[in-house]
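Enquirer: Sequence first, then the predicted structure, then my questions.
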Amino acid sequence: MGGGYVPPHLRASDAAESTSSLSGGGNGAFNNDDSGGLGPSAGERSNHQQHRSRTTTAAEDNTTTNKIKTKTKWQPSERVLNLTKSQIEDMRERLNVLAESPEEDTNEYAPIESFEDMKLDREIALSIKAHGFDKPTPIQAQGIPVILSGSDVLGCAETGSGKTAAFAIPMIHYCVSISDAYGATRRGDGPTAIVLAPTRELAQQIEKETKAFSQAIDKRRFKTTIVVGGSSMNEQRGDLRNGVECVVATPGRLIDHIHQNNTNLRRASFLVLDEADRMLDMGFEQQILEILNATPKPRQTLLFSATMPPEVEVLAGEYLVKPVKVKVGTVSAPTSNVAQSLEKVPNDVAKIDRLCRMLVEEKMESVAHGNAPPMSIVFVERKAKAEDVADMLNAEGVATASLHGGRTQGEREAALKDFTRGLCSVLVATDVAARGLDVKGVQHVVNMDLPRNFEDYVHRIGRTGRNGMTGRATSFYTDSDAFIVSQIKRALQELESGNAFAFATGKEARAKEKEAQRAWREERSADQSKTETDSGGIISVDDKFKSMLVTSANAATGNQSGAADDAWGSDEDDF
């Protein structure tokens, strides 16, 4: 293969090693569908209601001696405390952030644009510096002070905004303050903080950042562990029983451990729901509710979501207490610093040819200028296609790894590690990577196969243009993609005209989109049953003769333009 790169799944010894170390004797094995095992596993989909009696509820906890603790009041620097209302409003306008509180005065939630002014624990400040963070991003500048103040938060921020650090840093500060005030977590104690995420990949990203921001902290003050499917239950059981301050988990696997008495929620007073919209989409609603109902009150609850569909608002309304709504940038809209283009190709074979030509040219141009090839993610519809595309690119000398549901956990982690370390410049993925991955430096996203809905398109292109960087998104399309192409174009036009929320999201919105697609197909079908004569008359044609329809204009010119061209415009349109 070109460049000597060997994909993880072809490294026989490494693959065997990874599989044996991560399989845990078959516990949490991957599903063999293209969801990549990211949805609820068979165990996670089981009816947890029958086990509810084995989960400690908040009411039961009132009789226990191991009750939750509350931390001391946090205060920012004097400089922040002395900010005027007009100064705070100016800062929010400049940062493009909103902080809406049910209380009339929101001055106590002033954005803080330096980590020093946040007055964080000294070891956390050292960890932030070691991690290379110079100044907070807008979501961090506004979100961290709100969370440190002890308020519940309903956060909505565009992809790549630095949201994970916005809740991880104050969460660590909270846990450390509890440890300092009441002593280190002991064996048998449940966690102080819980972070729930929809996928193991996102959970791994959160755990990685949490460990980075706590690297300088004494382990007696703060420990974290990850609890997800696809990894050994035994190792997770050991960490949980020994006692940790923070657990990052997928909902189903956490409940499995609770039912096995490996941990408890009696001390949990800080709860984060990350990508709440995605968790609800994936069928975790019952597990989320069981965890929420089992954690004692008072607690601090943070709910973050890239989109804000009605079901997320209902969840927030029931379980958050007077939440401060923190919103940054344009939510659920293509990132403004991603240049988007669409290219029409006649068929799937032409897609592969065009992709290879484009990525080979980009590699050659970069090498000619003494640079490394640009990091690119290519999205395809099926895992078999991901393999074919990766093999072809490797044969052309473009080092490529694949990421999909047919890979073991070890192989997937190895592929991501190769990509992030620059051992390969291209990652071919199914939608298993569309959410949650935060890989720095991705310059180009290619939709070799367009997704089925606009929301997935948004999350795909959000892999680039992150944290203030610029990026590109290229999408190939054929006539069969006419509907999604028309949706993308209309959304971009509305966004350009100032409608930042052109598309609603969530189950209800997707149902409406399906209905619109059904109506669109029926309209096209009706249009195809009519043809215009040379004299301008309209002739209706029976359904059984539709395949024989050829308009005179097309017959004369040989014009092969399809409906997608009409929906999009010029083949050369570039956004």
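Expert: All right, it came through fine. Numbers count the residues shown, from 1 in each chain.
Enquirer: Every contact and neighbour count from this point should use C-alpha atoms.
Expert: Noted.
Enquirer: is it true that residue 112 lies in a helix?
Expert: No. Counting by DSSP: H, G, I helix; E, B strand; the rest coil, residue 112 is not part of a helix but coil.
Enquirer: Against that first model, consider the following:
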Amino acid sequence: MLHVLRRTCSVFRALPGASFACTSSASEPLYASSVASVAGYLLARMMATMHGSLHPQACMAVHAHQHRHLTPTHAHFLCQPAAPSLSLVRSFKRPRVLQRPRIMPVAAAATNFYAQQATSFSSLGVEEELSKALERAGLTRPSYIQEAAAPVLLQGKQAVIAAETGSGKTLAYLLPIGTMLLRAKQKQLRHQYHALVLCPNQALCQQIVATVHALKGDNGLPLLSAAFINTSNPPPYTPPDIIVATPAGLREVLTGSGGAYGWLWTIEGFEKRVRHIVLDEADMLLGDAFVKPVDDLLQALRANDRRQVEAKVFQELGINDTLFKRLPRALHQACWRGGAPGLLAAGFRAPNPPGEDAVLGPYWKRQYVFAAATMPSITFSDVGSRIHKLYPDAEWIATDALHTSKRQVAHHWLEVNDDSWGKQLVNVIKGDPDYQAGKAKTLIFTKDTATADAASSLLHSAGVKHMVYHKNRPMGERTESLERMQQHSGGIMVCTDAAARGIDIPDVTHVIQSDFAPNAIDFLHRIGRTGRAGKAGKVTSMYRDFNIPLVEVLRRFIEEDRPLEAAFSRARSFSQKLKRKGKFVPRGMVASEYEASMK
């Protein structure tokens, strides 16, 4: 036991304030209780080093150990709570990771779309050329989420942008990142750096490229270049400022023939030159369908981040990889986060310490941004919780209207069955005053491609002109349908949830759920296609008897202006939990607490 203790003490000597006197003699025998005391102390000190504060039980371990005959020579630690690592943004909340879902109604003021009247893009620090480009496009006033995100992103910080659909999240990250890329060009740095935007589908990728190219200078040319890449769209020989791709498409390029188009398109070049990483629709990209390629990419980039910081530190402190690997993980983390100053502050004794006037740094830093309209963060398995664990320094920027239905959207609920469904659908479309006036822009959501085609056949027979959008339709037809809906003032499109994520079709007047959404998250994304940018809209939700439990919860929450996150569930867990408990109880809450909060 004494041998183990001595080895443990030798490891912890590198920690701050942990220079140990580990002795044993006949006059002062080392009893098992003393070993247990030291072990408790070591565990407490390790917790303090990793987390920046001592847990109350850890404080008790240190206090108890300080009264033993075996004591560290420096054992005075302040047991104070750690300072918050996530700063607050005005009228925006810190991440509610692993906490109860919000239940209380949201104030009407929280649903405003635009920032304060006096706020402009230039006042937020956006590059003047980009501000002028926005003015030429008719955008002179930022949205609330754009106002909150710009100062954070312009500092190069990691960020989570969580805001309701149609709130302007795309420009919220494109404008600050574009500003940094333009300023880097003006400095004529030796290396050109790039940004990557990952999206779950090609339609969203193409939409982001179009948004970047719409930001034009006085000469009518785009201020920034962007390219959507995959095996069908090979990389351009001139590297774009902003790379847009799906996870699978990017992996195929980097591991395939990408090197033929330049060093940037190799794994090594990509890791060293792409400085900004954005996951648009982050909750979907980190979900089951995409998690493997996305996790592989993020792990590779974060490993490269660590290697680049280590290389600089090795040079500054005169150490090598062999010595570094023998250090405790707490010192590794201090190095990765703070470079040489962070490593020295954590208690590392460099063989050749730098002089007082030595200039240390700057160190490589890659920016990670996660944007989404739904960000579950109640349980450990939720996407928001996983992001918080992997990127604890990320700032969370969220509006109070997150996970709510917009107040300017009117809801109508219609129960149907298999016999009445077709007739009711036609009646809803033809009974719409906007359709009768010839100016309706309507999206009809179905549960899958088969029901989309069935709805299309029904509308054809009823003489309702429309388009169809789903994955089984040819790419050319899908692109044409989206362009027609985006560029014309009216139209009807039958679609699956492929059109519910991120795709911006302006001025949608009516969303019809021909098949009710299977869960609250999909429901929010569907209804988010209308009422965008502060405009009015309406939603007609057709539901069947097996949808009633979810419909009742969502309908009550919407009517009472409550966030819908309490109804979030994974797959079929909503109905399963309802059957098991006999009534609806949100995740993270007990029945009595939920009932009291709903009064």
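Expert: Now that the structure is in, tell me what you want to look at. All values reported here derive from a predicted model rather than from experimental measurement.
Enquirer: Could I get the full set of strands for the stretch 301-450 of structure 2?
Expert: Applying DSSP state E, counting those that start in this stretch to the stretch 301-450 of structure 2 gives strands spanning 367-372, 395-398, 409-415, 441-445.
Enquirer: In structure 1, point out the residues matching the longest one.
Expert: Strand 409-415 of structure 2 corresponds to residues 338-344 of structure 1 when matched by TM-score structural alignment.
Enquirer: That stretch vs structure 2, average offset?
Expert: Aligned to structure 2 and superposed, stretch 338-344 of structure 1 gives a mean residue distance of 1.3 Å (mean CA distance after the TM-score superposition for structure 1).
Enquirer: From residue 509 of structure 1, how far off is the aligned partner of residue 284 of structure 2 in structure 1?
Expert: Residue 284 of structure 2 maps onto residue 278 of structure 1 when the alignment is built from TM-score structural alignment. For residue 278 of structure 1, the distance to residue 509 of structure 1 equals 14 Å [CA to CA, to the nearest Å].
Enquirer: Please say which of the two ends up with more neighbours.
Expert: Just comparing residue 278 of structure 1 and residue 509: by other CA atoms under 10 Å the higher neighbour count belongs to residue 278, 21 against 15.
Enquirer: Skipping its backbone neighbours, what lies nearest the more buried one in space?
Expert: Using CA to CA, 6 or more residues apart in numbering and skipping the chain neighbours, the partner closest in space to residue 278 of structure 1 is residue 198 (6.3 Å).
Enquirer: and that neighbour, what is it in contact with?
Expert: Contact analysis of residue 198 of structure 1 by CA atoms under 8 Å, 6 or more residues apart in numbering lists 38, 39, 250, 251, 274, 275, 276, 278, 279, 282, 284.
Enquirer: From those, pick the one nearest residue 174 of structure 1.
Expert: residue 274 (17.8 Å; CA to CA).
Enquirer: what secondary structure does residue 222 of structure 1 sit in?
Expert: Local secondary structure at residue 222 of structure 1 is given as coil here, using three-state DSSP.
Enquirer: pretty sure residue 128 of structure 1 is touching residue 211, no?
Expert: No. Taking contacts as CA atoms under 8 Å, residue 128 of structure 1 lies outside contact range of residue 211: 10.7 Å.
Enquirer: quick one, which of those two is more surrounded?
Expert: Set side by side, residue 128 of structure 1 and residue 211 show more neighbours around residue 128, with 21 against 18, by other CA under 10 Å.
Enquirer: OK, contacts around the more buried one?
Expert: Neighbouring residues of residue 128 of structure 1 by CA under 8 Å, 6+ apart: 212, 213.
Enquirer: what's the counterpart of it in structure 2?
Expert: Match for residue 128 of structure 1 (TM-score structural alignment): residue 134.
Enquirer: Against residue 51 of structure 2, how distant is its match?
Expert: Applying CA to CA, the value for residue 134 of structure 2 to residue 51 of structure 2 is 43 Å.
Enquirer: gap between residue 403 of structure 2 and residue 525 of structure 2?
Expert: 10 Å.
Enquirer: Find residues that contact each of these two.
Expert: With CA under 8 Å, 6+ apart as the test, residue 403 of structure 2 and residue 525 both reach residue 373.
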